[in-house]
Structures are given as structure tokens and as C-alpha cells.
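Asks: Make a model of this:
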Amino acid sequence: MASSIETLKMSSHFRSISLPSRSHPLTTTVEEHLSRLRSSQTVSCSSSASQSLGELENLYDCIDDLLQLPLTQQVLSHLRSLAEESLDVSLQLLDVCVNVREAFSQMKECVQELKSSFRRKKRGDSSFYFEVEAYINSRKKLNKLITKYLRNLKKKGPKKGSLNEATFSVLTEAGEISLSVFGSLLGFLAVTCASTKPRGWSRVSKLLEAKSVSCDGGEETNEVQGLDALLLSLRSSKDINNQAGNLSKRLEELEPSIQEIEDDLECIFRRLVKLRVSLLNIVNH
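Replies: Below you'll find the model as predicted:
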């Protein structure tokens, strides 16, 4: 009987403790970042990619500040199962972030190799067309990797918590939006032009569940897709002279854009590691 009374007292005590409410300044700031991300999580060009990743950085900075509050730590340490679930999601996000970074790293290598070949061409090397073919083949291999990453991404994601506490709600939505941004970044690199679709691209389209960008329609392609279309045209026409200036410009602009996204992803990775450490400290407290 004494044990039952003590249990009831503890239960009442936990109910009297509340995580920072949605009116808390930190929670309000987090909500503002989430709101901006909801409207900008689709990556259509390199600048929008950097914008979304920058917003994610700010979001996780605020979430970490929220997790450092003594009241938040006190409550989360008692809600162990939900804290452990958030910990599992943090590991999933780290895995996906690593995959996206790997995809962009491979794309940068493709561009760097093509730039080197283009410089040799300007010195009279006639093998450039073979390098164009090598680039297109490399893009198809990368696309297979993207298909795999997107398929794995669809299996991940936070579960809806049974409690309606503000911090868990924030962690859940931050995880969902992060996965959406990561998926959109993979779509940014994917081969989407109908004329360059490698076998199996239909699976990527279904995984993205987004409107594809048409190369011959009225919509503007992103930088990667524009380069793909130009090189496919060069491979068909065997005439590089008329497009040399355009190709050189695209290559010079694309490499630093990809590098910037890589740097942003590194920042996100560090923040996700920091989030995981904070959650581990709370769970093990």
C-alpha cells in the first residue's frame, strides 16, 4: 500500500513538471525557424540549398539551447522512453547527413575531373569527348547511389510522440523537416532530364514524390541538371566550339556552389553530433 501511495505521489509530481511551453522565448524562436523551413525545404538551386541548410543550422543551435535548460533536462530525464526515441532519431539523421555529404563529394569529383579535361582540350587534347562520356557514366553511377540513399531515407523518421510536450514536438518536427531537406538535396543532384534518365530513375521519382523538372518544358533546371543537358548535347553534336564558353562558365560556377553546400552539410553534421551528445547526457543523467 505504501508503495502504491509513493507511486501516485511520483506520478503527480511528474505531471506538475512541464517542459518549456510554446510561449517560452526559445521555443518561440525554434517555431519561427521551423516555419521558415516549412516554406523553403524544397531545394531548387544551390542558393536555396544553402538557405535551407543555414536555417537548419540556426534551428539546431536553438534546440541545443533549449536542451541546456535545467527544467528541460529535469523533465526529459524522467521521460526516458521518449528521450531515447529522440536519441535514435538523432543517429538516423547523422547517417543520412553522411550519405548526402558523400553524394555531394562524388558530384564535386565529377565536376573537377571534367574541368581538368576541359583545360586539356583547350590545349589541343582531342580526348575531351571521351571525358564527356566518362562524366555522364559517372553521373549515372551517382544516380544509382542517390536511389539507394533515397530508398533508405524513406524508411527513417521520428515517430509521433504520445505526449504533447513542446520539446518533444520540436524534436519530432525538426527531424521530419531535416529528412525532407536532405531528400531534396539528393533530388538536386539526381538526373531528372528525360533524355538522360538512366535505368531505374522512375524509382527515384517515386521516392522524391515531387514534381520533376523538365529539360524541354517551361521550367528552369538547376545548375547540375543544366550541366547534364549541355554535356548530353555536346556528346550528340560532337561540336564543342559553340558551347565552350557556356560550358566553362557552368563548370566554374558549379564547383564552388557544391563546395559551399558541402561546408554547410559539415556544419549540420557537427550540430547533429552536438544534439546527440546533449540527449545522451540527459538520458544517462
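
Asks: CA atoms for contacts and neighbours, from now on please.
Replies: OK.

Asks: in which helix or strand would I find the residue nearest the centre of the chain?
Replies: Among the residues of the chain, Phe182 comes closest to the average C-alpha position under Cα atoms, centre = their mean, at 1.9 Å. Following DSSP states H and E, one finds Phe182 within helix 166-189.

Asks: Give the buried residues for whichever helix or strand comes after that helix.
Replies: Helices and strands here follow DSSP H and E; after helix 166-189, the next one along the chain is helix 201-208. Going by neighbour count (16 or more other Cα atoms under 10 Å), the buried part of helix 201-208 is 201, 204-205, 207-208.

Asks: ok, of those residues, which one's closest to Arg36?
Replies: Lowest distance from Arg36 to the buried residues of helix 201-208 (Cα to Cα) belongs to Leu208, with 20.9 Å.

Asks: Just give the closest residue to Asp264, not the sequence neighbours.
Replies: Closest residue to Asp264 apart from its sequence neighbours, by Cα to Cα, 6 or more residues apart in numbering: Leu53 at 6.2 Å.

Asks: For the host helix or strand of that neighbour, give me every contacting residue.
Replies: For Leu53, the host element (DSSP H and E) is helix 46-67. The contact list for helix 46-67 (Cα atoms under 8 Å, 6 or more residues apart in numbering) reads 26-27, 29-30, 33-34, 36-37, 40-43, 72-73, 167, 171, 174, 178, 181, 185, 222-223, 257-258, 260-261, 264-265, 267-268, 271-272, 274-275, 278-279.

Asks: one more, for comparison:
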Amino acid sequence: MVYSSKRKSLYHIRSISLPSRSHPTTFRIEEKLHKLKKWEASATTTTAEEICNGLLGLNELYKCLDELLNLPLTQKSLSLRQHKGWIDESLDISVTLLDVCSITRDFTSQVKEHVKDLLSTIRRKKGDSKIQNSVAKYVRFRKEMKKVAKKLNANVKQIDNRIPSLPLIEELDNRHALALIRVLREVSSINISVYNLVLLFLSEPISKPNSKTWSKLLDQCREAFEEQEDNRNELQRVDVALNNMWKCGGSSELREKMKIAQNGLEQLESSMESFESSLECLFKGLIKARTSLLNIVSL
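Replies: Just a heads-up that it's a prediction; the model follows:
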């Protein structure tokens, strides 16, 4: 499966130009959107640091969005019957965004647990068979994670295709309502861009297990990236480090390779903790935005 880390825009994004007299939040949300668009345009790799930057920016954006949706002027503008269809569609999209966020967060937590298990085994030097079992377990999980990431990406793509079809009421006299609708569209679009990079990170290729010798578990991964060391993300570095650890020669070399693998696993554990925390915040932000929209519908 091939993902694009730089999602092509399917529609022309205009300047939002929210009415300045509404609230200082209108300025902040424009700034957050502009910053995230710059991040999206420059997102050409899938390192944990880059993805975390996108997640942090998205969380800040949702904080501003929550403030904006709870302004009296916003609630009055969007509560009109003519906006009901658009808000209903936005609520449907929010359900899928929540599902993807929740499942992705759970997977990052599971990656972290598998990494902890590997670290514990290597640190205690429990023996070749123990390390073999831990790595085999890790590889099996990576394969399953890749399958689920593929399904999630299909769900995200469906949302991406729906966003441009959502009607914008160009003839609307209420400038604030029109700007708010554009904001919600752009927030969903940026959200999908961040999801795409997270899913790309989690679905990096893993080699197929070989029943004859566990040292071949990661051969394909090693060969694919041995000439691209600078471009490897944290998952890929761990793959190669584990493979090199087992294929090395004498005991002194093994200790060196084990240390490299341990460092890579520690970095990956830290990255997964950041992912998990950021996705948890994002999930809460999505819940708040959905609740605010539901409150507007009930007015």
C-alpha cells in the first residue's frame, strides 16, 4: 500500500476572513490554520518528530475551534435551518474522525507495550530464545497493525472525498456563518492530512517471518533501507537494528548491536508516548467539537 505524505488539495481553499469584531479567537484560528497549512506543504517525511508537530498543531487548532463554536454569534449563525444539512454531514464526518483517532491511539499504546517487552528482554539478557520470541511477537503485531492501518486509511480517504462535495452557501448574506463553514471544512481537511502521516508511520513495511531462522524476519526491511539510513523513521531504525543485532558475529559485536537496538527501542518508546498523549488530546478535542455542534443543532 502506498500513502502520500503530502496530500493533494482537492479544492481551492480561500482565505477565511472571519469578522474581526467577533472575538480574538477568530484571529488565533486563522493563525493556527495557516501554520498547519505550511506544515502540510512541507511534510515530506514520516519521522515521529514531524508527526508530533502536526498533532500538536491540530490540538491547538481544536482548542480555538471549541472557543469559536461556543461564541453566541456562532451559535446564532449556525442554528439557522438552512445550515442543518451541512452540520448533519459534519457530524457524520466527525464520527469517522473519532473512530480513526481512537483506533490509532490504541495502536500506538500497543506498539509502546511491545517495545517495552523487547527492551526488558534485551536489558535482562534472558537468552537467544527469549529475544527470538519477543522479536517474533513484535513482528507479528507489526503485520497486523499494517493491515488495520490500511483499512483506516480507506476510511480517511472516503472522508477526504466527501469534504469538497459539502455545499457552501455562497449567496449567504451571513458572512460569519459562511466563514465558519469554511473553517469547519478546513479543520477536517487538515485533520485528514495529519491522520495520513500517522497511518503512514504505523504501516511502514515489515518483512515476512521465516520459519527456518528468525534472523531472516527483517531481511527485506534491512535491504529496503540499507542505503537510506538518513531517511529512516524510528520504526524502520528499530527493524534494522534488531536484524543487525542477530546477524552480527562475536560476543563483543553482539553487545554493541544490542546497545544500538536498545537505544532505538528507547527512542521509539518515547515517540509512541508522545503519539499516545497527542492522540488522546485530539480525541478530546474532537469530542468537544462534536458536542458543540450537537448543542447548536438543538437550539
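
Asks: corresponding residue for the residue nearest to the centre of structure 1 in structure 2?
Replies: For Phe182 of structure 1, the aligned position in structure 2 is occupied by Tyr195, per TM-score structural alignment.

Asks: Ok, Glu55 of structure 1 next?
Replies: If you follow Glu55 of structure 1 across to structure 2 using TM-score structural alignment, you land on Gly57.

Asks: How about Leu163 of structure 1?
Replies: Here Leu163 of structure 1 is matched to Ile169 in structure 2, going by TM-score structural alignment.

Asks: got it, and Gln73 of structure 1?
Replies: Checking TM-score structural alignment: Gln73 of structure 1 goes with Gln75.

Asks: what's near enough to touch its match?
Replies: Counting by Cα under 8 Å, 6+ apart, Gln75 of structure 2 makes contact with 69, 296.

Asks: I'd like to know how far Asn233 of structure 2 sits from Phe201 of structure 2.
Replies: In this view, Asn233 of structure 2 and Phe201 of structure 2 are 8 Å apart by Cα to Cα, to the nearest Å.

Asks: list residues touching both of the two?
Replies: 46-48.

Asks: which one of these is nearest Ser17 of structure 2?
Replies: Thr46 (31.9 Å).

Asks: now the closest one: how far from Asp99 of structure 2?
Replies: 22 Å.

Asks: Report how many residues lie close to the residue nearest to the match of Leu163 of structure 1 when sequence neighbours are not counted.
Replies: Take Ile169 of structure 2 and drop its neighbours on the chain: the residue closest to it by Cα to Cα, 6+ apart is Leu178, 6.9 Å away. Residues within reach of Leu178 of structure 2, counting by other Cα atoms under 10 Å, total 21.

Asks: Buried residues in the helix or strand containing Ser35 of structure 1, which are they?
Replies: In this structure, Ser35 of structure 1 sits in helix 25-40 according to DSSP H and E. Across helix 25-40 of structure 1, burial judged by 16+ other Cα under 10 Å covers 26-27, 29-31, 33-34, 37, 40.

Asks: quick one on the thing from earlier: looking at Thr46 and Asp99 of structure 2, which is more packed in?
Replies: Under the criterion of other Cα under 10 Å, the comparison of Thr46 of structure 2 against Asp99 puts Thr46 first, with 21 against 14.

Asks: excluding its backbone neighbours, what's nearest the more buried one?
Replies: In this structure, Thr46 of structure 2 finds its nearest non-sequential neighbour in Phe201, 5.7 Å apart by Cα to Cα, 6+ apart.

Asks: so what's the one you found up against?
Replies: 46-48, 233, 235.

Asks: which of these does structure 1 keep?
Replies: Retained in structure 1 (both residues aligned by TM-score structural alignment, their matches' Cα atoms under 8 Å) from the contacts of Phe201 of structure 2: 46-47, 233, 235.

Asks: and which of the residues you listed is nearest to Arg162 of structure 2?
Replies: Thr46 (25.4 Å).

Asks: Can you classify that closest one by secondary structure?
Replies: coil (DSSP: H, G, I helix; E, B strand; the rest coil).

Asks: hang on, it packs against Leu199?
Replies: No: using Cα atoms under 8 Å, Thr46 of structure 2 is not in contact with Leu199, being 9.5 Å away.

Asks: Okay, and the one in structure 1 that sits across from Leu152 of structure 2 in the alignment sits in which element?
Replies: Under the alignment (TM-score structural alignment), Leu152 of structure 2 pairs with Tyr149 of structure 1. Per DSSP H and E: Tyr149 of structure 1 is located in helix 128-154.

Asks: Same check on Val100 of structure 1?
Replies: helix 80-122.

Asks: Direction-wise, compare that helix with helix 128-154 and give the angle.
Replies: 170 degrees (axes from the mean of the first three to the mean of the last three Cα atoms, to 10 degrees).

Asks: Show me how far helix 80-122 of structure 1 is from its chain's centre.
Replies: Centroid separation for helix 80-122 of structure 1 versus its chain: 9 Å, with Cα atoms, centre = their mean, to the nearest Å.

Asks: helices or strands next to it in the packing?
Replies: Helix 80-122 of structure 1 sits against helix 70-78, helix 128-154, helix 166-189, helix 244-283, with contacts defined as 3 or more Cα pairs under 8 Å, 6 or more residues apart in numbering; DSSP states H and E.

Asks: number of nearby residues for Phe269 of structure 1?
Replies: Phe269 of structure 1, neighbours per other Cα under 10 Å, totals 20.

Asks: Can you find the partner of it in structure 2?
Replies: Phe269 of structure 1 maps onto Phe283 in structure 2, with residues paired by TM-score structural alignment.

Asks: for Ala229 of structure 1, same thing?
Replies: Using TM-score structural alignment, Ala229 of structure 1 sits opposite Val240 in structure 2.

Asks: didn't that match look like it was pressed against Arg222?
Replies: Yes: Val240 of structure 2 lies in contact with Arg222 (Cα under 8 Å); the separation is 5.2 Å.

Asks: List the contacts of the match of Phe182 of structure 1.
Replies: Neighbours of Tyr195 of structure 2 in contact, by Cα under 8 Å, 6+ apart: 101, 156.

Asks: Give me the distance between it and Ser102 of structure 2.
Replies: Tyr195 of structure 2 is 11 Å from Ser102 of structure 2, by Cα to Cα.

Asks: End to end on stretch 115-135 of structure 1, go ahead and measure it.
Replies: 11 Å.
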